[in-house]
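Novice: one predicted model, sequence on top.
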Amino acid sequence: MQGEPRLAFRPTGRLARGLAVLMFAATVLAAAPARAGAGDVTASTEVSAGRDFRAWSLLGDVELRDDATFLTVGYTVARPEKGTAPTHQLALGVDQALGDHWLVSASASVGLPKSTHVVVAPARPRLGLPGLDARTGYSSQALLLSAAYDSAGFSGVEYGLDAGVSLTRYPLSRELFLANRAGEAPLYAREELLWIARPSLGARVLLGLRWELGLRAGLTLYSDDPLSAGQFTDAEVAELARRFESAVEARRALLGLRERINRDLGSGLARRVSDVNATTGIPTAPSRFDLKPSLTWRPHPAVRGQLSYAFTRYVPGEGLSHVLATRWTVRLGAPVRVWASVAVQQDHLGGQDGSEAEEPSRVRSGLVTVGGEYTF
């Protein structure tokens, strides 16, 4: 678990700076008793950036018992696109080694409440019509349990297996209100609860000292349709239609808002925010399942290169994505390690459920991730 990159968006404002200081202080306090024994403390950070995507993370890993028990404290902040409020996430986890082969882990994370304000329609003073705005938001509480087995031998072929399951609770809120010089006049407000379960499996095979084959797969299950949860109802659409000269204009305005909400929830609901980086891509909609094979090459004990492909199938009607990435890690002496990865992603949006006549639209994007860690 040590040294694995965790990702998040660059924090902004007093809240983000305060959280970063809080997480650093928590890591230092936790590290004191660990180093009093014989434990190491590892601090790592990672930054990712795409077209409008920004992510930043800070992770502290403390060895509480010699190669047996580890405490992990993490902070992540993510912003999927301009005009969207960032998502802040705090995490605390424990890893416990059971002998030479087994490792069990448990972690809890909390996504702080976020709110995004969107102008659906500007005011029309000449017609005497106020503006129409929407405010959406959500928070999260999650629990992750996992277990891993490593053959831990010295033969020419070794292997490892792991399995995990996470359960996340998402309260989703939305408001529709009129905006004018006098202030805001609420039209509609509602909150819904969405539960998400995500089982995952992983396997890797080590071929000698230089090559490693890996495969990971995950399935995302929702308590409700993620495309309708948190979205506007027929009553809200009817209220919006009365604000426009035509129903077509109303539908167009809501369609743009729906796409924005889906992109925002895509990185929060369908995936764990801390796992979104250049090797996994940026989800543009809630996912149904994903698959990621990888090939790792170690030309030198201090250098490791990886080529990976990630396939994500979004929920029906939202399409799929392909991500081709390469990641290189270099160890600069015993305590320092740095890495960088570059990915190209292509999304096929819509028309993927076999029932839609229109052809899917293709969108290409790039993502770069850099990170480093220091062990002391």
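Specialist: Sure thing, it's come through.

Novice: hey, let's count contacts and neighbours off CA atoms from now on
Specialist: Noted.

Novice: nearest residue to residue 165 other than its sequence neighbours?
Specialist: Spatial nearest neighbour of residue 165, excluding adjacent residues (CA to CA, 6 or more residues apart in numbering): residue 199 at 4.2 Å.

Novice: do you know how far that neighbour is from residue 163?
Specialist: 8 Å (CA to CA, to the nearest Å).

Novice: for residue 105, see how far away residue 162 is.
Specialist: 11 Å.

Novice: list the residues that contact both of these two?
Specialist: Residues touching both residue 162 and residue 105 (CA atoms under 8 Å, 6 or more residues apart in numbering): 146, 147.

Novice: find the centremost residue of this protein, please.
Specialist: residue 273 (2.0 Å; CA atoms, centre = their mean).

Novice: isn't residue 218 right up against residue 198?
Specialist: Yes. Assessed by CA atoms under 8 Å, residue 218 is found in contact with residue 198 at 6.8 Å.

Novice: SS state for the spatially most distant residue from the centre of the chain?
Specialist: Farthest-out residue of the chain from its mean C-alpha position, per CA atoms, centre = their mean: residue 126, at 44.2 Å. Secondary structure assignment for residue 126 (DSSP: H, G, I helix; E, B strand; the rest coil): helix.

Novice: roughly how far apart are it and residue 119?
Specialist: From residue 126 over to residue 119 the distance is 19 Å, taken as CA to CA.

Novice: leaving out chain neighbours, which residue sits closest to the residue nearest to the centre of the chain?
Specialist: Using CA to CA, 6+ apart and skipping residues adjacent in sequence, the residue nearest residue 273 is residue 267, 6.0 Å away.

Novice: who's in contact with that neighbour?
Specialist: Counting by CA under 8 Å, 6+ apart, residue 267 touches 80, 273, 276, 282, 283, 284, 285, 286.

Novice: also this one, for the comparison:
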Amino acid sequence: MRQGIRRGGCPLPPWGLCLLVALGAVSAPAATLTTELSASQDSRLLTLLGDAELRENETFLTFGYSGLRPQSGTATTHQLSVGLDQALNEHWLLSGSVQVGLPNTTRTLLAQERPRLELPALSAHTSSSSQGLVLSAGYDSGGLSEVEYGFDVGLGLTRYPLKRALVTHTADTEPTIIFRQQERLGVLRPSLGARLTLGGDWELGLRGGLYLYSEDPLSAGQFTEEEQQTLTERYTRVAEDRGLQSAFLKRLYQQLGTTVATRLTDVNATSGLPSAPAQFDVKPSVTYRFSAKVRGQLSYLFTRYVPGQGHGHVLGTRWTVRLGEPLRMWAAVAVQADVPEATSPVYTGLATLGAEYTF
């Protein structure tokens, strides 16, 4: 019944590796380390997770690191987590964790310098960080009958300081800040999961989550009317620059989707990479155990993005192989289709490789 955090690139910073090595070395009867590497054409994600037994079959320390670069040219988002799992008995498990997203900054060119028009170059500097708390409770029937079941409920609360600035600069002068603004966005995410095991070989699963924002997450990342007026008066006469600004907003929404969705440690091939902040998501899955060493899973994820951003579909499959008692490995591939309200669907292929080792 006891399950540690399981999920799955960008380079892992040395301090992240040192942290995991140190935590993994905690003196305990048992420990598990999990790593996943996921990638699409533009994105890279590395996740390192684990748990260490503090009290035999009762209390477990959980820890993790996730690093995500959602798109080429964007800053990598680093997230650390630490928590505790407490087994109340052979059926119930309570979990809690604290998650911290380290500050990051992305600089995006919005308009080229136009010396003949006496217009400097214009860039947008956007940055974010996060502080969150995730609580969950899970139940497993834990028997040996032909039909077994389990369910879990969770609640995540995350605070996101979002900063942005418009900066002008030329080849001969220092950068000048035109606007600077900071906003705080809160996200509450209740979730529910259920699974049904039939005959020991088949497992049916269903998961879903709802995202409740303190304000419109798109408004929190957009230009104010004053900023838009400045852009219109000084820069949008140039078609190339209008394209740069459009690409900036698309990139900004994707960054919000992957970080503000509060599910960074859940991002992998079968869970997809959100292209905008989500309103809710639902994921059914079916798993079949071919033998004691091989199992395969087919899953589908539907995500409704916030109003105006359309919806997304992810169809994926994951195959797991156990190589001896302490080691298991898996691979997953998926196709994601994002369907914006005003444009044609965008298709993305994703792949994940993962491994878990139990000491």
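Specialist: Structure received. This one's a predicted model, so the numbers in the text were calculated from it and none came from an experiment.

Novice: give the contact list for the residue farthest from the centre of structure 1.
Specialist: The contact partners of residue 126 of structure 1, by CA under 8 Å, 6+ apart, come to none.

Novice: what does residue 109 of structure 2 align to in structure 1?
Specialist: Alignment note: residue 109 of structure 2 maps to residue 119 in structure 1; criterion TM-score structural alignment.

Novice: show me what contacts its match?
Specialist: By CA under 8 Å, 6+ apart, the neighbours of residue 119 of structure 1 are 131, 132, 133, 134.

Novice: one more: residue 278 of structure 1?
Specialist: Listed by CA under 8 Å, 6+ apart, the contact set of residue 278 of structure 1 reads 48, 325, 341, 342, 343, 367, 368, 369.

Novice: ok, the counterpart of residue 208 of structure 1 in structure 2 to residue 323 of structure 2 distance?
Specialist: In structure 2, the residue matched to residue 208 of structure 1 (TM-score structural alignment) is residue 199. Distance, residue 199 of structure 2 to residue 323 of structure 2, by CA to CA: 24 Å.

Novice: number of nearby residues for the closest residue to residue 51 of structure 2 other than its chain neighbours?
Specialist: Among residues not flanking residue 51 of structure 2 along the chain, residue 62 sits closest, at 4.3 Å (CA to CA, 6+ apart). A count of nearby residues for residue 62 of structure 2, using other CA atoms under 10 Å, gives 25.

Novice: ditto for residue 115 of structure 1
Specialist: So residue 115 of structure 1, with other CA under 10 Å, has 16 neighbours.

Novice: residues in contact with the residue nearest to residue 29 of structure 2 when sequence neighbours are not counted?
Specialist: Sequence neighbours aside, residue 53 is the residue nearest to residue 29 of structure 2 in space, at 6.0 Å (criterion: CA to CA, 6+ apart). Contact analysis of residue 53 of structure 2 by CA under 8 Å, 6+ apart lists 28, 29, 30, 31, 59, 60, 61.

Novice: mind doing that once more with 10 Å?
Specialist: Under the criterion of CA atoms under 10 Å, 6 or more residues apart in numbering, the neighbours of residue 53 of structure 2 are 26-32, 59-62, 84-85.

Novice: how far away is it from residue 358 of structure 2?
Specialist: Separation of residue 53 of structure 2 from residue 358 of structure 2 (CA to CA) stands at 11 Å.

Novice: what do these two both touch?
Specialist: By CA under 10 Å, 6+ apart, residue 53 of structure 2 and residue 358 have these common neighbours: 30, 31, 32.

Novice: can you give me the helices in the stretch 151-300 of structure 2?
Specialist: With DSSP state H, counting those that start in this stretch as the criterion, the stretch 151-300 of structure 2 has helices at 225-234, 239-259.

Novice: what residue in structure 1 is paired with residue 180 of structure 2?
Specialist: Counting by TM-score structural alignment, residue 180 of structure 2 corresponds to residue 189 in structure 1.

Novice: buried stuff in the helix of greatest length in structure 1?
Specialist: Among the segments of structure 1 that qualify as a helix by DSSP state H, the longest is helix 13-36. Across helix 13-36 of structure 1, burial judged by 16 or more other CA atoms under 10 Å covers 16, 19, 20, 23, 24, 27, 30, 31, 34, 35.

Novice: and that helix, how far out from the chain middle?
Specialist: What separates the centre of helix 13-36 of structure 1 from the centre of its chain is 22 Å, taken as CA atoms, centre = their mean, to the nearest Å.

Novice: how far apart are the helix or strand following it and its match in structure 2?
Specialist: Beyond helix 13-36 of structure 1 in the direction of the C-terminus, DSSP states H and E gives the next helix or strand as strand 41-49. Compared with structure 2 after fitting, strand 41-49 of structure 1 deviates on average by 0.8 Å (mean CA distance after the TM-score superposition for structure 1).

Novice: so which elements touch strand 41-49 of structure 1?
Specialist: Applying 3 or more CA pairs under 10 Å, 6 or more residues apart in numbering; DSSP states H and E, we find strand 41-49 of structure 1 packed against helix 13-36, strand 54-65, strand 69-79, strand 336-349, strand 361-375.

Novice: how about these in CSV, adding distance to residue 100 of structure 1?
Specialist: Formatted as CSV, those follow (distance: least, CA to CA, whole Å):
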stretch, distance to residue 100 of structure 1
helix 13-36, 21
strand 54-65, 14
strand 69-79, 13
strand 336-349, 25
strand 361-375, 22
